[in-house]
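Trainee: sequence first, then the predicted structure:
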Amino acid sequence: MPDTKGLVIVNTGNGKGKTTAALGLALRAWGQGLRVLVVQFIKGNWKYGELKAAEKLGPDFVIRQLGEGFVKHAKANANADHQSAAQTALAIARAEIASGGWDLIILDEINYAVKFGLVTVSECLELIGLKSGQMHLVFTGRDARPELIDCADLVTEMRAVKHPYQQGVKAQKGIEF
């Protein structure tokens, strides 16, 4: 049995914290000298706090925000923009995984991209096939497909129990973004 193995990790479920958990893992990895890349498939054009933090961590902790924003509430005519952005993110993910330049790559909200038909589950499985034996690859987002879950070494499902939004509290700086 090997001492180390590049893991495939899935953070899914309807609860809050999938990206947050992945970023916590990324911070831990960076602290141990690993090179970390986060490719964001949906998030775009918002200034999330993690972007500011990553800038301060230097070239071994990079977040690439490539999405067009939330797909669920997008206007019908914006779907082509979302499709194009997701395919660009997918191409970048392929190239970066194949490059071997990173120890941990997080494909943030890629499960949403699959759910909304912007990326296929077979394309996700292809990404797993591209990774080196030591690279860790993390997939985040609700509704992870069973095929992805079957391939993963570690799957965590976040379950919503209670959320301040249910009491009318809007998203807060430093907590949700």
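Mentor: Sure thing, it's come through.

Trainee: going forward, measure contacts and count neighbours with C-alpha atoms only.
Mentor: OK.

Trainee: helix, strand, or coil at I63?
Mentor: strand (DSSP: H, G, I helix; E, B strand; the rest coil).

Trainee: quick one: list the elements packing against whichever helix in the chain runs longest.
Mentor: Longest helix in the chain, counting residues (DSSP state H): helix 79-99. Applying 3 or more Cα pairs under 8 Å, 6 or more residues apart in numbering; DSSP states H and E, one finds that helix 79-99 contacts strand 36-40, helix 121-130.

Trainee: then this one, side by side with the first:
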Amino acid sequence: MDKGYIQIYTGNGKGKTTCAVGQGIRACGCGFKVLMVQFLKSWNTGEIDIIKNIDKFDFMRIGSPRDFTWNLTDREKSELKCEITTNFKFLSDLITSKKYDMIILDEILGTINEGFLSEDEVIDCISKKPNNVEIIITGRNASKRIIEKADLVTEMKEIKHYFKKGVEARRGIEF
């Protein structure tokens, strides 16, 4: 890749992670090496199972398995913050290593919104990316400063969702 950009998929609609995974698969199909780093998710999902079978598509989670953040105790939130901040330095080093052509930071915006990482830490990290590395960021509520740092921003906007009719998350569709 000659020039890598920063992409953001944000908003309250469905499809942010799905879009990022699709970008990663496309990149692998073109011979690029991809890393997907997932924050704040700990349940098994269909995309992870298939990613593990794709050559040149690496996957890692930051944070041990837990419930949704709004269900965590203060102690559990403190432990999770420690895990995220400890591993974030390792991630920053991976971004600058030039080992990957594309790095997906899935739900990293959630780490900012939940207070596990600061906006400054994330901006500093993505600012250090080599010129030929593509960064994809997902999550709700992208801040103005993060958006300004990006080259492409897409907002997934919920218009209508069957969850509001009581339909629970479905395997193979939502996870």
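Mentor: Looks like it arrived, so ask away. Worth saying up front: this structure is predicted, and the values here are computed from it rather than measured.

Trainee: mind putting the helices and strands packed on helix 79-99 of structure 1 in CSV, distance to A171 of structure 1 and mean neighbour count included?
Mentor: Output for those, formatted as CSV (distance: least, Cα to Cα, whole Å; neighbours: other Cα atoms under 10 Å):
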stretch, distance to A171 of structure 1, mean neighbour count
strand 36-40, 19, 24
helix 121-130, 30, 16
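
Trainee: and the strands in structure 1?
Mentor: 8-12, 36-40, 61-65, 104-108, 136-140, 154-157 (DSSP state E).

Trainee: okay, the shortest one sits on what stretch of structure 2?
Mentor: When you say that, I think you mean strand 154-157 of structure 1. Counting by TM-score structural alignment, strand 154-157 of structure 1 pairs with residues 152-155 of structure 2.

Trainee: mean per-residue distance, the matching stretch to structure 1?
Mentor: Taken over the aligned residues, the distance from stretch 152-155 of structure 2 to structure 1 averages 0.3 Å (mean Cα distance after the TM-score superposition for structure 1).

Trainee: what's the residue closest to the geometric middle of structure 1?
Mentor: D108 (1.2 Å; Cα atoms, centre = their mean).

Trainee: pretty sure that one contacts R142?
Mentor: No - here D108 of structure 1 lies out of contact with R142, judged by Cα atoms under 8 Å, at a distance of 10.7 Å.

Trainee: got a list of contacts for the longest helix of structure 1?
Mentor: Around helix 79-99 of structure 1, the neighbours that count as contacts under Cα atoms under 8 Å, 6 or more residues apart in numbering are 39-42, 66-68, 71, 102, 105, 107, 113, 118-119, 127, 130-132.

Trainee: cool, and stretch 103-123 of structure 2?
Mentor: Contacts for stretch 103-123 of structure 2 (Cα under 8 Å, 6+ apart): 17, 20, 24, 34-40, 69, 80-81, 84-85, 95, 133-142, 146, 149.

Trainee: and for stretch 14-28 of structure 2?
Mentor: Counting by Cα under 8 Å, 6+ apart, 9-10, 33-34, 47, 54-57, 102, 104, 106-107, 136, 138-139, 156-158 sit against stretch 14-28 of structure 2.

Trainee: just the buried members of the residues you listed?
Mentor: Buried members of the contacts of stretch 14-28 of structure 2, scored by 16 or more other Cα atoms under 10 Å, are 9-10, 33-34, 56-57, 102, 104, 106-107, 136, 138-139, 156.

Trainee: state the distance from the aligned residue in structure 1 for G15 of structure 2 to S122 of structure 1.
Mentor: With TM-score structural alignment as the criterion, G15 of structure 2 lines up with G17 in structure 1. Distance, G17 of structure 1 to S122 of structure 1, by Cα to Cα, to the nearest Å: 25 Å.

Trainee: related to what we said a few turns ago, superposed on structure 2, what's the mean shift for the longest helix of structure 1?
Mentor: Relative to structure 2, helix 79-99 of structure 1 is 1.5 Å off (mean Cα distance after the TM-score superposition for structure 1).

Trainee: show me what A27 of structure 2 lines up with in structure 1.
Mentor: In structure 1, A27 of structure 2 lands on A29 (TM-score structural alignment).

Trainee: do the same with T111 of structure 2
Mentor: Using TM-score structural alignment, T111 of structure 2 sits opposite A113 in structure 1.

Trainee: just C125 of structure 2 next, same as before
Mentor: C125 of structure 2 maps onto L127 in structure 1, by TM-score structural alignment.
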